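**Q** following is a predicted model, sequence given first.
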Amino acid sequence: MNYLIDILKGMVIGISNIIPGVSGGTMAVSLGIYDRMIFSISQLFKNWKASLKTLLPILIGAAFGIVAFTYTIEFLLSQYTLPTALAFVGLILGGVPVLWVSFKAGLKMKNEKLTISHLVVFIIMFALVAVLPMFQGVESSFEAIAITPVSMIKLFFIGIIASATMIVPGMSGSLVLMILGYYYSIINTITSFIDALRAGDMVSLLPNFIILSVFGVGVLIGIFLISKVIEYLFKHYSSLTYSGILGLVLASPFAIMYNTDALNDLTTANGLPFALIGLALMVLCFMGIYQLSKKKIH
């Protein structure tokens, strides 16, 4: 029974990692499995049997959640861009109050006060997220990723970067992919792979498999390597770490609106209803995530 419950919790985490702005780490905290999951990852090579027993049902559930929700996200972003983007903004901002509480707790833990260092880290991270999307080119669309040595190496390291934010409470791995210009391409690759698998189309299956494998290996290696770094940063530089996370999170709405071209919907016949529906969804999503993430993050 516990195995099935962990699969269901893994599905929720998988779905949350597909939605830009929703933190898989925060969701794991809310579901009560974050500490157990991080400990199992960090102890994988020391006690692999026990670690796999804990991680396997979560990973199975996460895989099911990602596959099931990918088509929905692709449809919503293509057909209802503005309402979907505003819903994402609400999901992002809903986690900010809890991050602020965690930041203050980090200051209190070390008997620190707010300093210039905190402000500098915040500004650097904010600027990084706000400015980086403006340098994205065609890769920020649903276009397929070319299989070349350079693109595969780049994709591998993108996987490592994304994996870090997948396990940090308050950060969204899919949002980072969107900021880096790879979110749409990865979503498209997942749906293309599933379609080819169902149709038995080996010609289309192989290139999508290669792309997902390279990205997946980067994610897995990144999770194992970065989990200890994350633990170290939270333990020794908690307030500075949360300063950076707050900068990343608060700049994320700008990145989402820019990367999705959501404001273009305002020039269409559906502009006003889309805006009103989007604002309502933003408020609802804010309240939903705020209630779910009230538990202490770290």
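**A** Arrived safely, thanks for sending.

**Q** contacts and neighbour counts: CA atoms only from here.
**A** Fine.

**Q** OK, contacts around Phe224?
**A** By C-alpha atoms under 8 Å, 6 or more residues apart in numbering, the contact list for Phe224 reads Ile41, Ser42.

**Q** which SSE is it in?
**A** In this structure, Phe224 sits in helix 202-236 according to DSSP states H and E.

**Q** for Lys154, same thing?
**A** In the assignment (DSSP H and E), Lys154 maps to helix 149-166.

**Q** ok so, going back, quick one, the helix holding Phe224 and helix 149-166 angle?
**A** Here helix 202-236 runs at an angle of 40 degrees relative to helix 149-166 (axes from the mean of the first three to the mean of the last three C-alpha atoms, to 10 degrees).

**Q** ok and the helix or strand just after the helix holding Lys154 relative to helix 149-166, angle-wise?
**A** Note on helix 149-166: by DSSP H and E, the next helix or strand toward the C-terminus is helix 173-180. With the same axes, to 10 degrees as the basis, helix 173-180 and helix 149-166 are set at 140 degrees to each other.

**Q** against which helices or strands is helix 173-180 packed?
**A** helix 2-18, helix 149-166, helix 183-199, helix 238-260 (3 or more C-alpha pairs under 8 Å, 6 or more residues apart in numbering; DSSP states H and E).

**Q** what does the very next helix or strand once past the longest one contact?
**A** This points to helix 238-260. As assigned by DSSP H and E, the chain's next helix or strand after helix 238-260 is helix 271-292. Residues outside helix 271-292 that contact it (C-alpha under 8 Å, 6+ apart): 27, 30, 80, 82-95, 97-98, 265-266.

**Q** presented hereafter is structure B, for comparison with structure A:
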Amino acid sequence: MEQDNSRTLRDYLFLVLRGMAMGAADVVPGVSGGTIAFITGIYEELIDSLRRIDHKAVACLFQQGIAAAWRHINGNFLLAIFGGVLFSVFSLAKLITYCLEAFPILVWAFFFGLILASGAYISRSISLRAWTTLLAFAVGIALAVAISVMRPASLPGDWWIVMLSGSLAICAMILPGISGSFILLMIGIYGVILEAVSSFNLVLLACFGFGCVIGLLLFSHVLSWMLRRFHDMTLALLTGFLLGSLNVIWPWKQTLATTVNRHGEAVPLVQENILPWTYQNLTGNESQLIAALGTAAVGFGLVLLLEYGLKSSTKLVD
């Protein structure tokens, strides 16, 4: 897939906006930027473009020059997407953290509706009649649920651990479903990374970024190969991941154990899903059921908007 020279400035603006949506999703522990890429129709081009950053791109660079190598890796597309991701992460990290603290039920309900509609939308593009595809779908759900019930670990914030964490998290970030932020939360590094972003700790951010680059380049080759050789099975597996992640973002949770972060604040460590009325009885807080249903409906409707209202723009990236 060579770089698409037919794209206009407006098309790249849409790509930047999609990248910003991916970055915003990746900040939330439980929502994947890959989910947004999947919903907006750029997932396969993203994976294929990342796969092209290899020895052939290096050979093209030395033999034909920078411009040819840039076209080979679909550079304008990648620049627009990851420019949007980085802008969103650095500009929205504090806002999303505040929203999660102030309006957790509404934020989780929004993403619940978003992902529920996304799973239904994507599943229509694959046939679940073949037993292999159906099995891949079931495996995706099972793996996502299994990861979601993992008990968090706690790792030190040493530079090499942060780098390895980046390699692991980026694999989840480009998978629809379980997010990289959730993986970081499970291994006890999420707070370290969020603090590094907020305080602009260049050393830790550089280590994390280097790990992300290595993991991204390696894992994109695996995903691209799977999509080329086993397209329907891979999409079924990814859709299963997507729907299985609903267990992570259920809005009403009971905290079973807490931990103290570096600021001396108690934060949830182990939680379980409960029903809205049970939540109100156990915590004494309003379940916000009506408002949550409303924000879930907004998330659900947003997918319908992306499906029907943005078809003209998504055709440009096919």
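**A** Thanks, I have the structure now. The shown structure was predicted, so the numbers you read here are calculated from the model rather than taken from an experiment.

**Q** and the TM-score between these chains?
**A** Superposed pair, TM-score by TM-score structural alignment, normalised by the length of structure 1: 0.72. Supporting alignment: 267 aligned residues with a C-alpha RMSD of 3.6 Å.

**Q** can you list the helices and strands packed on helix 173-180 of structure 1 in a markdown table and add distance to Leu212 of structure 1 and mean neighbour count?
**A** Formatted as a markdown table, those follow (distance: least, C-alpha to C-alpha, whole Å; neighbours: other C-alpha atoms under 10 Å):
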| stretch | distance to Leu212 of structure 1 | mean neighbour count |
| --- | --- | --- |
| helix 2-18 | 15 | 21 |
| helix 149-166 | 9 | 20 |
| helix 183-199 | 7 | 18 |
| helix 238-260 | 22 | 22 |
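
**Q** looking at those helices, which is nearest to Val121 of structure 1?
**A** helix 238-260 (5.4 Å; C-alpha to C-alpha).

**Q** quick check, distance from the closest one to the centre of its chain.
**A** Remark: helix 238-260 of structure 1 is offset 12 Å from the chain centroid, using C-alpha atoms, centre = their mean, to the nearest Å.

**Q** what number of residues lie near Asn47 of structure 1?
**A** 12 (other C-alpha atoms under 10 Å).

**Q** any idea how far Ser40 of structure 1 is from it?
**A** Applying C-alpha to C-alpha, to the nearest Å, the value for Asn47 of structure 1 to Ser40 of structure 1 is 8 Å.

**Q** also Trp48 of structure 1?
**A** Distance, Trp48 of structure 1 to Ser40 of structure 1, by C-alpha to C-alpha: 8 Å.

**Q** which of these two has more neighbours?
**A** A count of neighbours by other C-alpha under 10 Å puts Ser40 above the other of Trp48 of structure 1 and Ser40, at 21 against 14.

**Q** what is the neighbour count of Ser227 of structure 1?
**A** Other residues lying near Ser227 of structure 1 total 18 when counted by other C-alpha under 10 Å.

**Q** quick one: what's aligned to Met134 of structure 1 in structure 2?
**A** Counting by TM-score structural alignment, Met134 of structure 1 lines up with Val149 in structure 2.

**Q** pull the contacting residues for Ala199 of structure 1.
**A** With contact taken as C-alpha under 8 Å, 6+ apart, Ala199 of structure 1 is in contact with no other residue.

**Q** could you rerun that using 10 Å?
**A** Phe193, Leu205 (C-alpha atoms under 10 Å, 6 or more residues apart in numbering).

**Q** same deal with Leu282 of structure 2?
**A** If you count contacts by C-alpha under 10 Å, 6+ apart, Leu282 of structure 2 has them with Gln254, Ile274, Pro276.

**Q** now the buried members of those residues.
**A** Gln254, Pro276 (16 or more other C-alpha atoms under 10 Å).

**Q** just to be sure, Gly157 of structure 2 is in a helix?
**A** No - judged by DSSP: H, G, I helix; E, B strand; the rest coil, Gly157 of structure 2 forms no part of a helix; its state is coil.

**Q** what about the aligned partner of it in structure 1, distance to Ile210 of structure 1?
**A** Matched by TM-score structural alignment, Gly157 of structure 2 corresponds to Ile147 in structure 1. As judged by C-alpha to C-alpha, Ile147 of structure 1 and Ile210 of structure 1 stand 8 Å apart.

**Q** try Val176 of structure 1
**A** 22 Å.

**Q** same question for Val101 of structure 1.
**A** For Val101 of structure 1, the distance to Ile210 of structure 1 - C-alpha to C-alpha - is 42 Å.

**Q** what's the answer for Leu284 of structure 1, then?
**A** As judged by C-alpha to C-alpha, Leu284 of structure 1 and Ile210 of structure 1 stand 39 Å apart.

**Q** between these two, which one's more packed in?
**A** Higher neighbour count among Leu284 of structure 1 and Ile210: Leu284, with 16 against 13, using other C-alpha under 10 Å.

**Q** perfect, I'm done here.
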